[in-house]
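In: what follows is a predicted structure for the sequence shown.
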Amino acid sequence: MVDTAIDIKEIRKQFPILHQQVNGKPLVYFDNAATSQKPQCVIDALTHYYNTDNANIHRGIHTLAERATSAFEDTRKTVAKFLNANETEEIIFTKGTTEGINLVASTFGRKFINTGDEIIVSGLEHHSNIVPWQMLCEEKGAVLKVIPVNEKGELIFDEYVKLLSDKTKLVSVNYISNALGTINPVKEIISEAHKFGAKVLIDAAQAAPHVKMDVKALDCDFLAFSAHKVYGPTGVGALYGKRALLEAMPPYQGGGEMIKDVSFSGTTYNDIPYKFEAGTPNIGEVIAFKSAIDFVENLGQENIAQHEDELMAYANDLLKDVDGFTPVGTAGKKASVISFLIDGVHPFDLGQLLDARGIAVRTGHHCAQPLMEFFNIEGTVRASFSVYNTKEEIKYFVDSLKAVIKMFK
């Protein structure tokens, strides 16, 4: 197995949180699909803003306001480049992927979805890419359809094509499943939807840290992701939308910044992207978001993906020898997630006993209850890897898993 072109020891030095003990053991953090840890450069960018530049943006003419505004808008440029968007105005800052999806549901949906129209999601979706569409369908009298999943945790593409029709107005699917790590054929999904004039939203929350995203090559209409899963702060995300669509959509919220002129006789809305950014945003976190993307770009997403693929292959090889190990989700194309069960041991018990050994994994339904229902299970144990994880950590994890299992035999 070929080593990656990045120095993992040097990378780990950049993450202060990793150098601690949990329950008397060195921390092994395998909950990266929930949130990634933050390098020192991101922490420094956040504290620098509050230490030196704290001011509201866009509307001030004093020095602090100008510095904060410049740094805030530099992040927008960085995100646009990260996604290969046509222009910076196509990038809207949000609280995260969930708000990005809700924004599209509330604005595109409010204007363009009508009674009898159809919206398609998949059986692999996070609740945040199910519930907003259910709410919209209930309000509008539209119909929600679901792409079925096979036993490997892959979308059944032929069944998806059968769902498409002239009634389809929107398809909203994840790029990578948070629960299973399945990588979906999003380019093909988009292409098929466009044959019927449907728009496509990609939930890229899990994809952003693992694959190079190119909205022009994909030709997606919308794409949403969160900073906190790509080494950035919590409470911040970005929504990409094609200019023509964003300009045609009504505002999401009313307030400051999203207006040009306000009077009691009427209001003129601001240009994009500001039309969708009402109120004072999460300024410091947006500024630090740039440092997170710079961190990824400096390492190279191909190098990150290679390292994570090596970790996953190594883990899968070791886990074969674990008594009662049953993987959940064995798709041919996966990214950085191993979801599993151990015969006779509840996932919650496994999670607690691994935590006693300093190992952080996620247990439960992973906000994907319909997917768990498909597999006829309550939930799984999920180990998810990132660029700062090591084979030594995986070996310790598997050895600890074996020791925990013996306690139940």
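Out: Cool, the structure landed. Residues are numbered from 1 along each chain as shown.

In: please count neighbours and contacts with C-alpha atoms only from this point.
Out: Fine.

In: and the helices in the stretch 251-400 of the chain?
Out: Secondary structure of the stretch 251-400 of the chain (DSSP state H, counting those that start in this stretch): helices located at 283-299, 301-319, 347-355, 369-374, 391-406.

In: name the element residue 170 belongs to?
Out: Following DSSP states H and E, one finds residue 170 within strand 168-174.

In: what does that strand rub up against?
Out: Here strand 168-174 makes contact (Cα atoms under 8 Å, 6 or more residues apart in numbering) with 112-113, 117-122, 124-125, 129, 184, 186, 193, 196-205.

In: rewinding a little: would you list the helices of the stretch 251-400 of the chain in a markdown table and tack on distance to residue 222 and mean neighbour count?
Out: As requested, the helices of the stretch 251-400 of the chain are exported to a markdown table (distance: least, Cα to Cα, whole Å; neighbours: other Cα atoms under 10 Å):
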| stretch | distance to residue 222 | mean neighbour count |
| --- | --- | --- |
| helix 283-299 | 20 | 22 |
| helix 301-319 | 22 | 19 |
| helix 347-355 | 35 | 18 |
| helix 369-374 | 24 | 18 |
| helix 391-406 | 36 | 17 |
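
In: for comparison:
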Amino acid sequence: MNMKTLTTDFTVFRRDFPVLQETNRGRPVIYLDSAASAQKPRQVVDAVSNFYFHDYANIHRGIYELSERATRLYEQARDRVKNFIHAAHAEEIVFVRGTTEGINLVAQSFGRPRWQAGDEVILSTMEHHSNIVPWYLLKEQLGIVLKVIPVTDEGAMDIEAYEKLFSPRTRMVAVTHASNVLGTVNPVKEMASIAHAHQVPVLIDGAQAVPHMPVDVQDIDCDFYVFSGHKLYGPTGIGILYGKKALLDAMPPYQGGGDMIETVAFSKVTFAKTPQKFEAGTPDIAGVIGLAAAIDYVQSAGMQQIYSHEQILLQYAEPRLLAVPGLRIIGTTKPKVGVISFVMQDIHPHDIGTVLDHEGIAVRAGHHCAMPLMERFRIPATVRASFGIYNDENDVDALMAALHLAKRLFG
């Protein structure tokens, strides 16, 4: 496939993002930080504003038309998410604030009531802090044991080592689908199969996978899957917890309040059914509607086409980066999503990020909420360039020019 043809086809999407017509320090904005948070297309912003202007009311409670319209939009969004990740039932989709809340919900509602001191949770070295700290809190609360899958020098999950971590005390596997630092796409279907052979449920952090590639939770056969709207070109403050219905039905509520109850008395409270029992209080209704619009948006491009587009950008960028003297890419295994982390000899990542910023280029420089992974590679931080639907090879060319400038300034 010709790269120029593919990326040129994708320039039509760039026009949907007004921020990319802005300037940064007097230069056109080149946004290479989608792994942290993706920019929002007009279609998403319009969906949110149209809701507030024309359909706004609280949901599930009103008997008037506006409330019925808002409720319908909200529940239609649940159906859209179900279809997007190929869940079996709409009831398996729980709206949360993001990946972080989804993992905390599972830890506290699924794990805490069931586990005891000495029970084990398997994580990996490449996890985001959001998939470490909730389990660490259970370690502090219950005395559970965290067992860690090592990562190879190339940035791959060590599957042989993973298989050896299971014991009769293993209670959960919680791993990332795609690393936010390395870009590594992990063999989560195989990992779930291994875990299920030990009768162990699996949670997958899909924050970095869902924006970049097709996801089918039934094919993976995971027990829980979580992701955030803001990385999927949707609003901040909204995310998804998918859970197999039988598991969600057996879990107690995570929070108490309105809209998650059937009856309330001082002597007894009964709770709503799944998923409402996990959605206490007035939810981010507009965020849910914006997320549905974001799903419509990426599906209009095609998830497989988005993945192919980013793969070609990776193929374009990686050899050019490696041609920069002293530059080392962290994470070279394949497959990977559109994320490249690197270091440059004798130049701190923060200095590189500052130079790039003055050239109008937004990248992330730091530990990327993955401090154990930084320790594994014996580095304090990396520079991370991450691609989205709006990037093309011109952005890569600008990045390369700025890196050569940094080399001249600091090298």
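Out: Received the coordinates, thanks. Owing to the predicted nature of the structure, the values given are computational and were not obtained by experimental measurement.

In: mind checking which of the contacts of strand 168-174 of the first structure are in strands?
Out: Within the contacts of strand 168-174 of the first structure, residues falling in strands by DSSP state E are 118-122, 199-203.

In: need those residues in CSV with distance to residue 172 of the first structure and neighbour count, can you?
Out: Below are these laid out as CSV (distance: Cα to Cα, whole Å; neighbours: other Cα atoms under 10 Å):
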residue, distance to residue 172 of the first structure, neighbour count
118, 11, 23
119, 8, 27
120, 6, 23
121, 5, 21
122, 8, 23
199, 9, 20
200, 6, 24
201, 5, 26
202, 6, 28
203, 7, 28
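
In: distance to residue 359 of the first structure added to these, as JSON lines?
Out: What follows is those, written out as JSON lines (distance: Cα to Cα, whole Å):
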{"residue": "118", "distance to residue 359 of the first structure": "44"}
{"residue": "119", "distance to residue 359 of the first structure": "40"}
{"residue": "120", "distance to residue 359 of the first structure": "38"}
{"residue": "121", "distance to residue 359 of the first structure": "34"}
{"residue": "122", "distance to residue 359 of the first structure": "32"}
{"residue": "199", "distance to residue 359 of the first structure": "42"}
{"residue": "200", "distance to residue 359 of the first structure": "38"}
{"residue": "201", "distance to residue 359 of the first structure": "35"}
{"residue": "202", "distance to residue 359 of the first structure": "32"}
{"residue": "203", "distance to residue 359 of the first structure": "28"}
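
In: so how far is residue 206 of the second structure from the aligned residue in the second structure for residue 369 of the first structure?
Out: Per TM-score structural alignment, the equivalent position to residue 369 of the first structure in the second structure is residue 371. The gap separating residue 371 of the second structure from residue 206 of the second structure is 19 Å, by Cα to Cα, to the nearest Å.

In: just residue 157 of the second structure next, same as before
Out: As judged by Cα to Cα, residue 157 of the second structure and residue 206 of the second structure stand 16 Å apart.

In: now for residue 140 of the first structure: what does it line up with in the second structure?
Out: When the second structure is aligned by TM-score structural alignment, residue 140 of the first structure is paired with residue 142.

In: about what we covered before: do you know which of the helices of the stretch 251-400 of the first structure lies nearest residue 69 of the first structure?
Out: Closest of those to residue 69 of the first structure is helix 283-299, at 8.7 Å (criterion: Cα to Cα).

In: that closest one vs the second structure, mean deviation?
Out: Superposing on the second structure places helix 283-299 of the first structure at an average distance of 0.7 Å from its equivalents, by mean Cα distance after the TM-score superposition for the first structure.

In: what range in the second structure matches that helix?
Out: Under TM-score structural alignment, the match for helix 283-299 of the first structure in the second structure covers residues 285-301.
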